[in-house]
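Engineer: Please work out how this folds:
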Amino acid sequence: MDRDGYVWWYVDALSADGRQGLTIIAFIGSVFSPYYAWDPTRDPFNHCAVNVVLYGERANRFCMTERGRAALDREADHIRIGPSGIDWDGTTLTIRLDEVTAPIPNQVRGTVRLKPPGFTPGPHSLDADGRHRWWPMAPSSPVEVALSEPGINWRGTAYFDTNHGDTALEAAFTDWTWCRADLQDGAAILYDVHRRDGTAQALTLCFASDGTPREITPPRRAALPPTRFWRMPRHTRSDDGQAEILRTFEDTPFYARSHLAATLRGESVRPVHESLSLTRFSNPLVRLMLPFRMPRRV
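Structural biologist: Below is the predicted model:
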């Protein structure tokens, strides 16, 4: 991997009753790390992290401890960063978590297992030069969550993708919005990217449960209110140009994650949605705030 490069593996999941959720991201070259941004060597292998976020009625926790290259172990079938890791045995993706929140320490410990019924074609280029690639590998998979800390067990569906890039995100993009929604058979994904050169790309994808691409009509733009505290702009797309925010999971200076109600491919859906401002992230004051929630351990 080159200087300024990155790769991450992303999972988000919701329980069958919609009352619990989580997001897990394993980073090499942690793109939102202030330490990576400040490092003159720009060595991605020296900036690794497992980000774990729990949402729900019983627990809300955020973990993102950055670690150096000595904490990284990776092969074709696994990646380990410090005490946490991801393993693939050919049928099941097993994520073992052992992380601590900051600034107030609480543990997140346990196992998440996904069983993808198939994989999609990919990847997709997000920029004109092909230096940033995104692959929504398994858009809708059964998931089992068993956490001893904080004592949560549930089943539902999960989304799994990966991003891989050769330059810093903020050098290529100003902002993007993304969402994914389970359908009766498979999933729909929307990805709207604004590039630093003034061009844009709007991806509208749909896949059957086994990963086979399906036809979908590009939906209409739907306005959403900004987040309450940091006033992060939000918008999405839906069949009728209408969408509703059910819950804001994350409200930060440069990023928002939300749970929506909308219509896609003629179905009423509950998308997981994100808005990212890389212009805001690049602000030195924003980066100075991040170490309070993103400690570094070497």
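Engineer: all contacts plus neighbour counts: C-alpha atoms, from now on.
Structural biologist: Will do.
Engineer: quick one, helices of the stretch 1-150 of the chain?
Structural biologist: 34-38 (DSSP state H, counting those that start in this stretch).
Engineer: Just the strands from it, written as ranges.
Structural biologist: For the stretch 1-150 of the chain, strands defined by DSSP state E, counting those that start in this stretch occupy the ranges 6-15, 20-28, 48-56, 61-67, 72-75, 78-81, 84-88, 93-100, 107-114, 124-125, 132-149.
Engineer: will you turn the ones you listed into JSON lines that also has distance to Asp161 and mean neighbour count?
Structural biologist: Below are the strands of the stretch 1-150 of the chain laid out as JSON lines (distance: least, Cα to Cα, whole Å; neighbours: other Cα atoms under 10 Å):
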{"stretch": "strand 6-15", "distance to Asp161": "5", "mean neighbour count": "21"}
{"stretch": "strand 20-28", "distance to Asp161": "10", "mean neighbour count": "22"}
{"stretch": "strand 48-56", "distance to Asp161": "15", "mean neighbour count": "23"}
{"stretch": "strand 61-67", "distance to Asp161": "19", "mean neighbour count": "24"}
{"stretch": "strand 72-75", "distance to Asp161": "18", "mean neighbour count": "13"}
{"stretch": "strand 78-81", "distance to Asp161": "15", "mean neighbour count": "20"}
{"stretch": "strand 84-88", "distance to Asp161": "13", "mean neighbour count": "19"}
{"stretch": "strand 93-100", "distance to Asp161": "12", "mean neighbour count": "20"}
{"stretch": "strand 107-114", "distance to Asp161": "12", "mean neighbour count": "21"}
{"stretch": "strand 124-125", "distance to Asp161": "11", "mean neighbour count": "16"}
{"stretch": "strand 132-149", "distance to Asp161": "4", "mean neighbour count": "21"}
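Engineer: run this one through as well so I can compare:
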Amino acid sequence: MIGFIGSVFSPWYAWSGRGQPDNHCCINVATYGKDGRFAMTDRGRTALRQSRDCLQVGPSSLRWADGRLEIDIDEVSSLPLISRMRGQITLTPSAVTGIELPLTPGGEHVWRPVAPIADISVNLEAQGWQFEGHGYFDSNFGTRPLEHDFNTWTWARYPTATGATCFYDVKRRDGSVLETAINFLPDGQARHVSGPPATPFRRTLWALRRNTRADPGTTPKQVKPMLDAPFYSRSVVETQIDAQTVQGVHEALDLRRYANPILKPMLAVRVPRRARWRF
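Structural biologist: Modelled structure (predicted):
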């Protein structure tokens, strides 16, 4: 799930000129597998409440309490499976980092891995949507539209025997690149590592190019599809890093495709606009 103030993938926010991010906020929730659902309702500023420890957008909220992130979900999924998505998610970090990584030289876009290693408990009101496991929590900030500064990027987070490793590989519009590999320890310590080379693997159903890091002579593979859109892919990928076979969440994003105005009406089907909300 993702909390947005200025919903970067909302067609309504793009059509508005992106001048009022607080008037285009949402809590995006997605479940996967059989009977998976997707909710991403673009809400107006009357639905937004913020405090030091809480972000609330309409009926859903994220709140820090006793060292944990408590998330209350109350959303309605979009087409093709319209239904209520309701319940709680609790994320307990092993540590909270203070690390930030600028994605552009001028700092117009910043990634902050808040809790790269965490435990999660999921309890949603639907059969099979209750489980516990390892989790991850990060944040992104930006002052410009993504498609103004980037062509493509891939991101991945892989749990390892000693913690977790994240890869961020970015191709900017000016021709420059960012290739970052960071290893995180359970106590919050982080260090840049060289990482194996970026290695292409099978394209998505929308023919989106993908790559991730892999030891020479090995090829990554998708083991679970999660979200497949014309410009974006999220999946569980298996790869080999430093002779260790790992599985983690992988994302690929093509901002050149996203910039195509034809996509915006398609997105509006999946991202409804609800401008008015009263608490």
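Engineer: before we move on, the earlier item: pipe the strands of the stretch 1-150 of the first structure into TSV and attach distance to Ala262 of the first structure per row.
Structural biologist: Formatted as TSV, the strands of the stretch 1-150 of the first structure follow (distance: least, Cα to Cα, whole Å):
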stretch	distance to Ala262 of the first structure
strand 6-15	16
strand 20-28	19
strand 48-56	20
strand 61-67	27
strand 72-75	39
strand 78-81	35
strand 84-88	32
strand 93-100	29
strand 107-114	25
strand 124-125	25
strand 132-149	18
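Engineer: So which of the ones you listed is nearest Ala243 of the first structure?
Structural biologist: Nearest to Ala243 of the first structure among those is strand 6-15 (19.0 Å), distances taken as Cα to Cα.
Engineer: circling back: of all the strands of the stretch 1-150 of the first structure, which lies closest to Met289 of the first structure?
Structural biologist: strand 61-67 (13.8 Å).
Engineer: Figure out which of the strands of the stretch 1-150 of the first structure is closest to Gln201 of the first structure.
Structural biologist: That would be, of the strands of the stretch 1-150 of the first structure and by Cα to Cα, strand 124-125, which comes in at 9.9 Å.
Engineer: For Leu260 of the first structure, which of the strands of the stretch 1-150 of the first structure is the nearest?
Structural biologist: strand 6-15 (12.5 Å).
Engineer: Relative to the whole chain's centre, how far out is the closest one?
Structural biologist: 5 Å (Cα atoms, centre = their mean, to the nearest Å).
Engineer: what do you get for stretch 145-161 of the first structure?
Structural biologist: On Cα atoms, centre = their mean, the centre of stretch 145-161 of the first structure falls 16 Å from that of its chain.
Engineer: What of stretch 69-84 of the first structure?
Structural biologist: 19 Å.
Engineer: And for stretch 267-274 of the first structure?
Structural biologist: Distance of stretch 267-274 of the first structure from its chain centroid, counting by Cα atoms, centre = their mean, is 15 Å.
Engineer: Would you mark the buried spots in that stretch?
Structural biologist: Residues Ser268, Val269, Arg270, Pro271, Val272, His273, Glu274 are the ones in stretch 267-274 of the first structure that count as buried (16 or more other Cα atoms under 10 Å).
Engineer: now swap in stretch 243-258 of the first structure and tell me
Structural biologist: Ala243, Thr248, Phe249, Glu250, Asp251, Pro253, Phe254, Tyr255, Ala256, Arg257, Ser258.
Engineer: residue range for it in the second structure?
Structural biologist: The alignment of stretch 243-258 of the first structure onto the second structure (TM-score structural alignment) spans residues 220-235.
Engineer: contact partners of the matching stretch?
Structural biologist: For stretch 220-235 of the second structure, the external contacting residues (Cα atoms under 8 Å, 6 or more residues apart in numbering) are 32-33, 199-202, 204-208, 212-214, 236-240, 249-255, 257-258.
Engineer: So which of the residues you listed sit within strands?
Structural biologist: 199-201, 212-213, 236-240, 249-254 (DSSP state E).
Engineer: Any of these buried? List them.
Structural biologist: Buried among these (16+ other Cα under 10 Å): 199, 212-213, 236-240, 249-254.
Engineer: hang on, the earlier thing: taking the buried residues of stretch 243-258 of the first structure, tell me the two that lie furthest apart.
Structural biologist: Spanning the widest gap among those are Ala243 and Pro253, at 22.8 Å by Cα to Cα.
Engineer: Now stretch 234-241 of the second structure on the first structure. Mean distance?
Structural biologist: Here the mean offset of stretch 234-241 of the second structure against the first structure after fitting is 1.1 Å, by mean Cα distance after the TM-score superposition for the first structure.
Engineer: can I get the buried residues of stretch 267-274 of the first structure in a markdown table with distance to Asp166 of the first structure?
Structural biologist: Shown next, in a markdown table, are these (distance: Cα to Cα, whole Å):
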| residue | distance to Asp166 of the first structure |
| --- | --- |
| Ser268 | 38 |
| Val269 | 34 |
| Arg270 | 33 |
| Pro271 | 29 |
| Val272 | 27 |
| His273 | 25 |
| Glu274 | 22 |
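Engineer: between those, which is closest to Phe27 of the first structure?
Structural biologist: Comparing those against Phe27 of the first structure with Cα to Cα places Glu274 closest, at 17.8 Å.
Engineer: sorry, back to before: looking at the buried residues of stretch 267-274 of the first structure, spot the one nearest Asp87 of the first structure.
Structural biologist: Using Cα to Cα as the measure, the one of those that approaches Asp87 of the first structure most closely is Val272, at 24.6 Å.
Engineer: ok, now which ones touch the nearest residue to the closest one once chain neighbours are set aside?
Structural biologist: Leaving aside its sequence neighbours, Val272 of the first structure sits nearest to His259 (Cα to Cα, 6 or more residues apart in numbering; 4.9 Å). Applying Cα under 8 Å, 6+ apart, we find His259 of the first structure in contact with Ile245, Leu246, Arg247, Thr248, Phe249, Arg270, Pro271, Val272, His273.
Engineer: what about 10 Å?
Structural biologist: 18, 179, 181, 244-250, 270-274 (Cα atoms under 10 Å, 6 or more residues apart in numbering).
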